[in-house]
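S.K.: Following is a predicted model, sequence given first.
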Amino acid sequence: MAAELDIHSSSGERADFLSFCLDNELYGVEIKDVEEIRVWERPTPIPRAPSCVKGVINIRGMIVPVVDLRSRFEIGSCEYLPTTVVIILRFVGEDSKRMMGIVVDSVSDVIEQGDNELYRSVGESLVTPYLQGLINVGEQVMSLFDTEMLLDIERLLRSE
């Protein structure tokens, strides 16, 4: 039997997730970690940056790196279509605040956890260490990213 996880917001409510697609696979992040969603515009490139780092953008005076998750995790081809967006994520820890843009194929919906249980991720892939679990969404399974792990840019680049 798969081990269940319980994700609750700070108020004790079950979490809500922003779902998005990468090469026809469903992924998500906790909605509380989403700063904004932007249409795809080519960011300012950074010389000698890894191929998954598309550059940086300026958001209200903050320089924010933009990482293409398809490229970073080798998920399908990296085509930029009219549906391609950049999700700006933020993580506020005890002693730091981090922001990063992630390039995704499209944003799907806001998913309420409701009575759905969150299950531990299974298998081995480049994505698995960055996941907090899996949740059923209708007939699909959504892989949920752990925002703190995903926004650890040093770890993200170290394992490229």
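M.R.: Good, I have the coordinates.

S.K.: Going by C-alpha atoms from here, please, whenever you check contacts or count neighbours.
M.R.: OK.

S.K.: now the helices: where do they sit in the chain?
M.R.: According to DSSP state H, the chain carries its helices in the segments 69-72, 147-150, 153-158.

S.K.: Pull up the gap between Glu25 and Leu157, please.
M.R.: Look at Glu25 and Leu157: by C-alpha to C-alpha, to the nearest Å, they are 23 Å apart.

S.K.: what's the nearest residue to Gln132 once chain neighbours are set aside in contact with, if anything?
M.R.: Setting aside the residues directly before and after it, Gln132 is nearest to Asp146 in space (C-alpha to C-alpha, 6 or more residues apart in numbering), at 5.0 Å. Going by C-alpha atoms under 8 Å, 6 or more residues apart in numbering, Asp146 touches 29, 130-132.

S.K.: From Ser106, how far off is Glu25?
M.R.: 11 Å.

S.K.: same check, this time on Ser121
M.R.: In this structure, Ser121 and Ser106 are 22 Å apart, going by C-alpha to C-alpha.

S.K.: Glu154 now?
M.R.: Glu154 is 26 Å from Ser106, where distance means C-alpha to C-alpha.

S.K.: got it, and Val122?
M.R.: Taken as C-alpha to C-alpha, the spacing of Val122 relative to Ser106 amounts to 24 Å.

S.K.: just Lys32 next, same as before
M.R.: For Lys32, the distance to Ser106 (C-alpha to C-alpha) stands at 19 Å.

S.K.: on that earlier part again, which of Val122 and Ser106 has more neighbours?
M.R.: Residue environment comparison for Val122 versus Ser106 gives the larger neighbour count to Ser106, 21 against 11, counting by other C-alpha atoms under 10 Å.

S.K.: what about versus this one:
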Amino acid sequence: MTENTQNAAQEIELLAFRLGEQEYCVDIMSVREIRGWSRATPLPFSPGHVKGVINLRGTVLPVIDLAVRLGMPPIEGDERNVIIVVSVNGQTAGLLVDAVSDILSVARADLQPPPDLTADKESNCISALTLVDNRLIRMLQLDTVLPTQQNDTAA
């Protein structure tokens, strides 16, 4: 293995975005596309963090208000907001966020585990923390953020 190949294997690319004054990121390998804001069609009996669904080239895609999902005030949704289309474990969804801020290349060694502050391990959606230019960025664990088929889809 060359030195460049070893360095590449030790780094991860992240897509950073803002929710209010906070900054989060996801592994760029889970991002399918970044779309401008489009109004979602609400579905009855869906959880409060699910804004509704949009049609993405013939596929019906749930749109999650990530702020609500993480316990913050809802995003109203306007032309300044974006929808990050992500896919994890065969499940695709749109994450409504305030704005995409950066693409980061971070050494895996710089990803620190978050402090254990929750009693329920399954509700912990932050997989790591990293410091970039004096900004503490939270890395989302997408499989805990996305709705699960059995309990978060409309009845």
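M.R.: Now that the structure is in, tell me what you want to look at. All values reported here derive from a predicted model rather than from experimental measurement.

S.K.: Relative to Arg48 of structure 1, which of the helices of structure 1 is closest?
M.R.: Distances from Arg48 of structure 1 to each of those were compared by C-alpha to C-alpha, and the smallest falls on helix 153-158, at 12.5 Å.

S.K.: So which bit of structure 2 is stretch 56-67 of structure 1 matched to?
M.R.: Structural correspondence for stretch 56-67 of structure 1: residues 53-64 of structure 2, per TM-score structural alignment.

S.K.: got it, and stretch 15-35 of structure 1?
M.R.: Stretch 15-35 of structure 1 corresponds to residues 12-32 in structure 2, going by TM-score structural alignment.

S.K.: buried sites along the matching stretch?
M.R.: Of the residues in stretch 12-32 of structure 2, those buried by neighbour count under the rule 16 or more other C-alpha atoms under 10 Å are 12-19, 23-28, 30-31.

S.K.: Not counting it itself, show me its contacts.
M.R.: Stretch 12-32 of structure 2 is contacted from outside by 66-67, 84-88, 97-108, 136-142, using C-alpha under 8 Å, 6+ apart.

S.K.: now do 7 Å
M.R.: The list of residues contacting stretch 12-32 of structure 2 from outside it, by C-alpha atoms under 7 Å, 6 or more residues apart in numbering, reads 67, 84-88, 97-108, 137-140.

S.K.: Now the buried members of the residues you listed.
M.R.: Neighbour-count burial (16+ other C-alpha under 10 Å) is assigned, among these, to 67, 84-87, 97-100, 104, 106, 137-140.

S.K.: Of those, which pair is most distant in space?
M.R.: Put simply, by C-alpha to C-alpha the two of these set farthest apart are Ala67 and Val106, 24.3 Å from each other.

S.K.: List the contacts of the residue mapped onto Val104 of structure 1 from structure 2.
M.R.: In structure 2, the residue matched to Val104 of structure 1 (TM-score structural alignment) is Val97. Val97 of structure 2 sits next to 18-19, 66, 81-83 when contact means C-alpha under 7 Å, 6+ apart.

S.K.: Check Gly101 of structure 1 too.
M.R.: Under the criterion of C-alpha under 7 Å, 6+ apart, the contact list for Gly101 of structure 1 reads 64-67, 86-89.

S.K.: could you pull out the strands for structure 1?
M.R.: Counting by DSSP state E, one finds strands in structure 1 at the ranges 4-5, 16-22, 25-30, 34-39, 53-59, 62-68, 85-92, 97-104, 106-112, 118-119, 131-137, 140-145.

S.K.: Looking at the ones you listed, which is nearest to Gly76 of structure 1?
M.R.: strand 16-22 (7.7 Å).

S.K.: Centre of the chain to stretch 66-74 of structure 1, how far?
M.R.: Averaging C-alpha positions (C-alpha atoms, centre = their mean, to the nearest Å) puts stretch 66-74 of structure 1 10 Å from its chain's average.

S.K.: got the end-to-end distance for it?
M.R.: One end of stretch 66-74 of structure 1 sits 16 Å from the other (C-alpha to C-alpha).
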